[in-house]
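>>> model the structure of this input:
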Amino acid sequence: MDNRLAALERRVAALESAHPQRKKVLPDEADPADDPVLRAVPTTTADVLAARTADVLASDWAARASTLAALGNPVRLTLLREILHGRTTVNALSEVDGLGTTGQIYHHLRHLTAEDWLHTPTRGVFAVPPNKRAALLAILAALET
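Have a look, this model is predicted:
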């Protein structure tokens, strides 16, 4: 084990000496207790959940009304579901019964995009942002009877 560790240390030293212009990112003896930024970061799942819950409870809920209202339309919910299932273009979405014309589909997509339920990673392609997927599914799961 000591031989392997020594060999690894030699390799790291060789790599670091090959690029002396690069700054060292972390000190040799980093201590999170000495770093005010790291000290402020919750360290357990319970700490993270408690901090997030406190933030949500203290926030202005009325400011979120339009974001929630965007989900209050059956066509928009169907669009989100279809996009999550891989129909990510207006052309593909227009093949789904009940979504209306391409103009109506664009209208709903613009509304969902304005409220950050959708984004366009590339031109003409719609996607639910990763940070919204769990929230969307949690809202829908909470409504199950």
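>>> rest of the way, CA atoms for contacts and neighbours
Will do.
>>> hmm, residue 93 is touching residue 84, no?
No. In this structure, residue 93 is not within contact of residue 84 by Cα atoms under 8 Å, at 11.5 Å.
>>> roughly how far is the helix ranked longest in the chain from the heart of the chain?
Counting by DSSP state H, the longest helix found in the chain is helix 2-18. How far helix 2-18 lies from its chain's middle: 37 Å, per Cα atoms, centre = their mean, to the nearest Å.
>>> next, the structure of the following sequence, for comparison with the previous one:
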Amino acid sequence: MSDSDRLDALERRVAELEKRLSEPAARQTPTPDPDVFWALEGLLARVGDPGAALITGHVTLPDGRTARWQQGATTGELLGADWTEQVTALAALAHPARIRLLQHVLHGPATAADLTRIEGMGTSGQVYHHLRQLVAAGWLQTVGGGRYEVPVARVVPLLTTILGVRR
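Reported below is the predicted structural model:
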């Protein structure tokens, strides 16, 4: 086979590969394992391109409360939204003391006095400062007796936020 023939054959193969890659089916990534990615498979069956994001969960907390929750949005809704509206909620999570407070309160309602007893938490003034931030952002709410708890509607979003930032 001459160099010219080999070059022609190579050009035909490259053109065929380019054609396959430009076809819609070739651009779709198959789900690696449908048994593992069952939630993704359900989303794919319900939402077309350009897609959507979904967070869902069922959690029974150590204090016995149950959170069953789901929220989704289309890609267009998410990319077109003003993300700055979520800054307060995200900023409230961006402090080690507040994360520790939330993790503690997920085990059951606690008073500020209870929370000041957490190793290394700081003074009652510091704890109240963090509690105010968390309440203002909706991550905590007050319940009877000066106790704080994570609202049931925020349990799954909180846990999925933590899960989502794992590496």
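>>> picking up where we left off before, so the helix or strand following the longest helix of the first structure matches what in the second structure?
Next along the chain after helix 2-18 of the first structure, taking DSSP states H and E as the criterion, comes helix 36-39. Aligned by TM-score structural alignment, helix 36-39 of the first structure falls on no residue of the second structure.
>>> picking up where we left off before, can you pick out the residue with more neighbours from residue 93 and residue 84 of the first structure?
Shown here are residue 93 of the first structure and residue 84; by other Cα atoms under 10 Å, residue 93 has more neighbours (20 against 14).
>>> what's the counterpart of that one in the second structure?
Checking TM-score structural alignment: residue 93 of the first structure goes with residue 115.
>>> pull the contacting residues for that match.
101, 104, 121, 127 (Cα atoms under 8 Å, 6 or more residues apart in numbering).
>>> for residue 79 of the second structure, see how far away the alignment partner in the second structure of residue 136 of the first structure is.
The alignment partner of residue 136 of the first structure in the second structure, by TM-score structural alignment, is residue 158. Note on residue 158 of the second structure: its distance to residue 79 of the second structure, by Cα to Cα, to the nearest Å, is 21 Å.
>>> more neighbours: these two, which one.
Legend: neighbour count by other Cα under 10 Å for residue 158 of the second structure and residue 79, higher for residue 158 (17 against 10).
>>> run through the residues that contact that one.
Contacts of residue 158 of the second structure were listed using Cα under 8 Å, 6+ apart, and they are residue 139.
>>> related to what we said a few turns ago, ok, the match of residue 136 of the first structure to residue 103 of the second structure distance?
Distance, residue 158 of the second structure to residue 103 of the second structure, by Cα to Cα: 10 Å.
>>> next: residue 141 of the second structure.
For residue 141 of the second structure, the distance to residue 103 of the second structure - Cα to Cα - is 14 Å.
>>> those two: who's more crowded?
residue 141 (17 against 14).
>>> related to what we said a few turns ago, SS state for the match of residue 93 of the first structure?
Recorded secondary structure, residue 115 of the second structure: helix (DSSP: H, G, I helix; E, B strand; the rest coil).
>>> now for the contacts of residue 115 of the second structure: which two are most distant?
Using Cα to Cα, the contacts of residue 115 of the second structure span at most 12.7 Å, a distance reached by 104 and 127.
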